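Asker: Let's see this in three dimensions:
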Amino acid sequence: MGLYSLVRPAVFTLDGERAHRLTIAGLKAMPRRAPHSAPTAMQVELAGLRFPNPVGLAPGFDKDAEVFDRMFGFGFGHVEIGTVTPLPQPGNPKPRLFRLTEDRGVINRMGFNNAGQQAALVRLSRRDRTKGIVGVNIGANKDSDDRIGDYARGAAAMAKVADYLTVNVSSPNTPGLRALQDEGALAALLEGVMDAKREPGGERGPPVFLKLAPDLEPADIDAVVRVAIMHGVAALIIGNTTISRPDLRSKHAGEAGGL
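Answerer: Below is the predicted model of the structure:
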């Protein structure tokens, strides 16, 4: 029996969010391990970046850039932190994370809870950029009057510490956010991000990836891809959690949020 099989029952007695915070605390107490070396054949080149292997840690685990450097020691080829917003925000009311044990799934409605971009910026500015690729996932504050402007502010703030930026317009847990995937809004948003990430000397800044919801209609996908190409997006990330509901057995199946 593996270690995970032994630990899992105890961890599952805890609320999912509490278990997550205890994991982050435990990782912060661990010494940093050297990144794993991978065979050359596993390397992936994308957007001018050389990823040592194709397996990365998705955002949501290390929202505030607290343990990104330690995760390279577990073999990840890159780590994406966030989503971080211009201002700190607590996110949606708890409980907001539900294990669907019978379905081997999770529903969450976290709502971009994070300590703000400045807190992540301080930590990332101290990192050794030779140790691994770090992406920064940026979003808008829930109560912002100018969400497109929030993304531009995020790009300007985080460009200097990110190997790539991810524009996250795919979360179902910030009301109205997915509307930014509409063609006109997305064009304005990407134009603002591309201008904001450029360095004062005219350098282009890090590549921009666009994270999309999996619930788009085919016609919407065509429009999004067209806008992304026009504005120089380097890659699409497919996709975030879904608001659709297949047949589920868990008692939490009816909870609102992303599955």
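Asker: C-alpha from now on. contacts and neighbour counts both.
Answerer: Noted.
Asker: So which elements touch the helix or strand containing K28?
Answerer: K28 belongs to helix 16-29 when assigned by DSSP states H and E. The contact analysis (3 or more CA pairs under 8 Å, 6 or more residues apart in numbering; DSSP states H and E) places helix 16-29 against strand 97-100.
Asker: and the strand it packs on, which residues are buried?
Answerer: Neighbour counts using 16 or more other CA atoms under 10 Å place 97-100 of strand 97-100 among the buried residues.
Asker: Buried residues, the helix or strand just after it. List them.
Answerer: Next helix or strand after strand 97-100 toward the C-terminus (DSSP H and E): strand 105-108. By neighbour count with 16+ other CA under 10 Å, strand 105-108 contains the buried residues 106-108.
Asker: With distance to A119 as new columns, can the residues you listed be given to me in TSV?
Answerer: Shown next, in TSV, are the buried residues of strand 105-108 (distance: CA to CA, whole Å):
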residue	distance to A119
V106	28
I107	27
N108	24
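Asker: Of these, which is the nearest to V84?
Answerer: N108 (16.9 Å; CA to CA).
Asker: ok, now how distant is the closest one from D220?
Answerer: Separation of N108 from D220 (CA to CA, to the nearest Å): 25 Å.
Asker: how far does stretch 100-119 stretch from start to finish?
Answerer: Stretch 100-119 has an end-to-end distance of 32 Å (CA to CA).
Asker: right, and the secondary structure at A119 would be what?
Answerer: Following DSSP: H, G, I helix; E, B strand; the rest coil, A119 is assigned to helix.
Asker: next up, for comparison:
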Amino acid sequence: MEIITDIQDMQQRCLAARGEGKRLAFVPTMGYLHEGHLSLLRAARAAGDVVVLSIFVNPTQFGAGEDFDSYPRDLSRDAEMARAVGTDWLFAPRASAMYPAGFSTWVEVEGLTGNLCGASRPGHFRGVTTVVCKLFNIVQPHVAFFGQKDFQQLAVIRRMSADLNLPVEVRGLPIVREADGLAMSSRNVKLTPDQRRQALALFDGIRLAAAQVKAGERDSRRVLAAVRERIQQEPEARIDYIQVCHDETLSDLETIGPHAVLLLAVRVGATRLIDNHHLGEEIPEP
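Answerer: Below is the predicted model:
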């Protein structure tokens, strides 16, 4: 595996590989890899001739007071993990190269970004779509892999790719969970042991909601009230949002049907965690 930091070098390598008829599979990340990321890389290995991983903590998707400076970073650790699952190229550009002096072009997706994380983190998705569009242009992948834990992000990237006619197949893979059900996240390492225990309230809430729907409940308000009550039992849990939305439009749903997905964002201490589950599907098991 090679580590590449220069944008032009990365782009030329990828264009040359495409010219040789090779299929490029891409996994964009912010690093501090965990098993969820590795599942994406394994899928990329199975789908492509060349597997490209990017690691870039994107400053433009962090708002004022968010955890950009404290976001976990360890490129050497990540490189070893990526190498072990068969990654060919690790692209780790510098922020000054991705956003040089005078940078003034942004990609925005309207509609899908007005709810959920888009409402609570203004400007977040402008940064996400801009950097992903740039990475797609640099890496020129045939297929790109994203985790479904970032449900809204996946929907937004799919819409951006379709609207801009980007020749990239965007694939979403299932959430990977810890043995006790907590959705894997690079931010989990920031939790204290007690906060880590309290964070299980998100998964408890999901299982509670899924059980209610399985028993016949269709009123979103009742389901949301039950999830909210469970999470509020934890002293350091602060709810950002708990919503039931349509899985394609991300609009709020009053009645739970086949397109209903439960989405949560909760701060446990200073750490913001997200999770989701399609209601009506089987109760998730760790």
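Asker: where does the TM-score land?
Answerer: The TM-score (TM-score structural alignment, normalised by the length of the first structure) is 0.32; 148 aligned residues with a CA RMSD of 6.3 Å.
Asker: rewinding a little: which of the buried residues of strand 97-100 of the first structure lies at the shortest distance from A185 of the first structure?
Answerer: The shortest gap between A185 of the first structure and any of those belongs to L97, at 29.7 Å (CA to CA).
Asker: Against A29 of the first structure, how distant is the residue nearest to that closest one when sequence neighbours are not counted?
Answerer: Distances taken as CA to CA, 6 or more residues apart in numbering put N108 closest to L97 of the first structure, at 4.4 Å, once the chain neighbours are dropped. Distance, N108 of the first structure to A29 of the first structure, by CA to CA: 27 Å.
Asker: do D220 of the first structure as well
Answerer: Distance of D220 of the first structure to A29 of the first structure, computed by CA to CA: 45 Å.
Asker: What is the subsequent helix or strand relative to the helix holding K28 of the first structure?
Answerer: Downstream of helix 16-29 of the first structure, the next assigned helix or strand under DSSP H and E is strand 44-46.
Asker: What is that following strand packed up against?
Answerer: The helices and strands touching strand 44-46 of the first structure, judged by 3+ CA pairs under 8 Å, 6+ apart, are strand 49-51.
Asker: so what secondary structure elements neighbour the next helix or strand after the strand it packs on?
Answerer: Per DSSP H and E, strand 49-51 of the first structure leads on to strand 56-57 as the next helix or strand towards the C-terminus. Contacts defined by 3+ CA pairs under 8 Å, 6+ apart place strand 56-57 of the first structure against strand 78-84.
Asker: which strands and helices sit next to the strand it packs on?
Answerer: Identification of packing neighbours for strand 78-84 of the first structure by 3+ CA pairs under 8 Å, 6+ apart yields strand 56-57, helix 68-71, strand 133-138.
Asker: Give me the distance between the closest residue to V44 of the first structure other than its chain neighbours and Y164 of the first structure.
Answerer: Nearest residue to V44 of the first structure, sequence neighbours excluded (CA to CA, 6+ apart): F51, at 5.0 Å. To Y164 of the first structure, F51 of the first structure is 12 Å away according to CA to CA.
Asker: Neighbour count for these two, which is higher?
Answerer: Per other CA atoms under 10 Å, whichever of F51 of the first structure and Y164 has more neighbours is Y164, with 24 against 18.
Asker: hang on, the earlier thing: quick check on D220 and A29 of the first structure: which one has the bigger neighbour count.
Answerer: Shown here are D220 of the first structure and A29; by other CA under 10 Å, D220 has more neighbours (14 against 10).
Asker: quick one: secondary structure of the more buried one?
Answerer: Classification of D220 of the first structure by three-state DSSP places it in helix.
Asker: Would you mind measuring from it to V227 of the first structure?
Answerer: In this view, D220 of the first structure and V227 of the first structure are 11 Å apart by CA to CA.
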